[in-house]
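Q: Okay, sequence plus prediction incoming.
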Amino acid sequence: MTEFPVVEWSEADENRSARWRSESGAPPPKRVTVADDRMTADTAYRLACEGTALLWRGDYQNARQLQQAMARRIDRKPRKPAISPSEAFHFHRQFQSQRARILGMLLLPLEADYAIPLRRAPDVREACMEAYGPAERPSLVSLRELLGLIGAHEWRKKGVEIPALGGRIHPCYGVFSPVRGEYVELVAEAPLPSSELAFDIGTGSGVIAAVLARRGVKHVVATDQDPRALACARENLTRLGLGEQVEIVSANLFPAGRAPLIVCNPPWLPARANSPIEHAIYDPESRMLLGFLGGLAEHLEAGGEGWLILSDLAEHLGLRSREALLAAFDKAGLKVVGRMDVKPTHPRASDASDPLHAARAAEVTSLWRLAVR
């Protein structure tokens, strides 16, 4: 038995195999056919819908054009009408999952050093190294995933400008990027209960810990349980010159001890993640949210505050009610001492063609200031 999934196929009258790479957790395809520049978009789309993966041996840029043509065919299909916001959300997620599955059927080969052995292929070795680690052997990957790796690599090089920091955060592949900066501004503006110590729970890229340190908090303990996030946060804080001020700790939610300020920005939507990468967006059964609230009282110093950063998008989608959120505060022995709100500024909030436009247009992100009752 191998320690990694394998794809098997027949090519040139030979049985072949290669390592299967999928950061989304997709299983290796069971049926694979070799395809090149002669394959039409209609044929590729039909085969992909039937569950047959296409191992591309043609020109790289033609593969990209083929994927775009397949995407247009998917997007032209009529959507099932929804009778409620929650149904619209579930239909949208179902559509996105099916779209990802179909487009994920177009595969590219990677050499042992992550080079793509195709005409006009870009050099993706550094992007693959960042996501997968050291190269070992030839493998297959979906073009869709590979484009995600390339995009993440470019974001990591460019970084995201954070005005509250006077600098940039460089997100890593698989770590949530602070491209929606409105919640960061809330952290930069809320009145600090203390400048001595703060905990940043689920630090991700390290952006909140960095903002707290920039505001003068003498010592920040930033936690996460994802090795990628821990490495990403450490890299960003070092780059910003805050490595001595912020301590990075591997922990499930809280570190040991108490603090006068504890901040958490959990995933905003209580739904099941379809892939490991989606865990930054979806919080099944609100586990992280409820875990933070449930443990806050025993980790806060007397007179301290817990800052919960949460969008109300879930409420507009019918996934969680405001009453349920307030009841969770009450059950955890917490009271609200203040709240700061901000409207989103991202393009989706004004995109009327988005299936979830009504909910996105009404969305408000809040920083809830919580204290022990």
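A: Cool, got the structure.
Q: C-alpha from now on. contacts and neighbour counts both.
A: Noted.
Q: what sits against the nearest residue to His153 once chain neighbours are set aside?
A: What sits nearest to His153 in space, not counting adjacent residues and going by CA to CA, 6 or more residues apart in numbering, is Ala127, at 5.3 Å. Counting by CA atoms under 8 Å, 6 or more residues apart in numbering, Ala127 makes contact with Leu149, Ile150, Ala152, His153.
Q: rerun that using 6 Å as the cut-off
A: Neighbouring residues of Ala127 by CA atoms under 6 Å, 6 or more residues apart in numbering: Leu149, Ile150, His153.
Q: Just the buried residues of the helix or strand the first one falls within, please?
A: Element membership of Leu149, judged by DSSP states H and E, is helix 143-158. When neighbours are counted by 16 or more other CA atoms under 10 Å, the buried residues of helix 143-158 are found to be Leu143, Arg144, Glu145, Leu146, Leu149, Ile150, Ala152, His153, Trp155, Arg156.
Q: another structure for you, compare them:
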Amino acid sequence: MPDPAFPLIHWSDNGAELSAHWRSEAGVAPPRRVVLADDRTTADAAYRQASEGIALLWRGDFQNARQLLQAMARRIDRKRRKPPASPLDAFNAHRQAQAQRARTLGMLLIPLDAGYAIPLRRAPDVKAACQEVYGDADGPDGVTSVVSLRELLGLIGAHEWRKKGVEIAALGARIHPYYGVFSPVRGEYIELVARAPLPSSALAFDIGTGTGVLAAMLARRGLQRVIATDTDPRALACARENIGRLGLAGQVEVCEADLFPPGRAPLIVCNPPWLPARPSSPIERAVYDPDSRMLSGFLDGLAAHLEPGGEGWLILSDFAEHLGLRTREALQTMIDAAGLKVLGRDDIRPVHPKAADLSDPLHRARALEVTSLWRLGVK
């Protein structure tokens, strides 16, 4: 019986009906219509078929497949779109366009052997990258599988980031992100934690630790003990590896918990996803927080987990406010309803490249964005 975690994808080859396991970290269902493609396939033909929901299983040179994917992306990106009337319209149009782009480019497929070898000319060795994401190289039932080239290139890129790491200036070290775990490439929120006055050096909770970067920052600042929580298995493994690599395992405990660990602490830190919208894939969960569930959960539970006189640090961008997804008044209402008061706030402007990119469809909102560390206490 087929493993429901690995549905089958079917296609025909010279009259023979073939199938393989379908892999999709984004949870995309296997394409229903699949045709074979090779080096003779033109970019116009590939783009037309992909736009119609027809997947192309590549049988040619691997590097030519990469070039074809780039050519398809150029055809998508040069389509002119009507300027939106408001930032919220721009956001909705941008998400719709990104989703359509992902669906279309996801239609170019690559086969994988049971040991994660790509049976194509000039194909790279992707075994290590696939093992980090998919697990055991034998694969399900020891049979071949199929994956979108776009996802495979994402795995390869994530593997390189994991090896090389991201330099964190405030930490004076590198953090090595796993695939699907939010990479700390935006350093402003780390800078806020690095410079905020500590209410105590005894204990801190880091809620939703991700790569463990904020837990490491707190430990480097002299916190005797930090308990870092997350629910995602990859994030937990990633945080433990980073904490161990930095020699901070004696100070930082990484544990699985839905928001708060048991007990109370004089300092509780949380950097929730900044945009109250539904993620279109598991990988987007670090960016999108449906109905502000994590933000609400943190605020509503903070008072019960803070020691008397303690502080909760909420690190939050106001990007959602400039997009029309949440108002400042709504955030203040959430804080008040949780029995909390604002003790202070430290703001910082973003320095990432998109903040100055005039071609970005969300530039109007990005140009106004400010990231803040809200110091919260119990009323």
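A: Sure thing, it's come through. Keep in mind that what you see is a predicted model, and the values were worked out from it rather than measured.
Q: The aligned residue in the first structure for Leu373 of the second structure: how many residues sit nearby?
A: Under the alignment (TM-score structural alignment), Leu373 of the second structure pairs with Leu367 of the first structure. Applying other CA atoms under 10 Å, we find 24 other residues in the vicinity of Leu367 of the first structure.
Q: mind checking the SS state of the residue nearest to Leu367 of the first structure when sequence neighbours are not counted?
A: The spatially closest residue to Leu367 of the first structure, leaving aside those adjacent along the chain, is Ile309, at 4.5 Å (CA to CA, 6+ apart). Put simply, Ile309 of the first structure is strand when judged by DSSP: H, G, I helix; E, B strand; the rest coil.
Q: ok now do the counterpart of Ala158 of the second structure in the first structure, which residues does it touch?
A: Residue correspondence to the first structure (TM-score structural alignment): Ala158 of the second structure is matched to Ala152. Contacts for Ala152 of the first structure (CA under 6 Å, 6+ apart) come out as Tyr173.
Q: where's Ala152 of the first structure relative to Glu126 of the first structure, distance?
A: Ala152 of the first structure sits 11 Å away from Glu126 of the first structure, going by CA to CA, to the nearest Å.
Q: Could you pull out the buried residues of stretch 194-211 of the first structure?
A: Those buried within stretch 194-211 of the first structure under the rule 16+ other CA under 10 Å are 194-195, 197-211.
Q: What's the match for Met217 of the second structure in the first structure?
A: Counting by TM-score structural alignment, Met217 of the second structure lines up with Val211 in the first structure.
Q: So its match lies in a helix, does it not?
A: Yes: under three-state DSSP, Val211 of the first structure sits within a helix.
Q: how far away is it from Ser142 of the first structure?
A: Val211 of the first structure sits 37 Å away from Ser142 of the first structure, going by CA to CA.
Q: Equivalent analysis for Ala327 of the first structure, please.
A: Distance from Ala327 of the first structure to Ser142 of the first structure, by CA to CA: 44 Å.
Q: Same drill for those two, tell me which one is more crowded.
A: Between Ala327 of the first structure and Ser142, Ser142 has the larger neighbour count (other CA under 10 Å), namely 22 against 13.
Q: what sits against the aligned residue in the second structure for that one?
A: Taking TM-score structural alignment, the alignment pairs Ser142 of the first structure with Ser148 from the second structure. Residues in contact with Ser148 of the second structure (CA under 6 Å, 6+ apart) are Gly106, Leu108, Leu109, Ile110.
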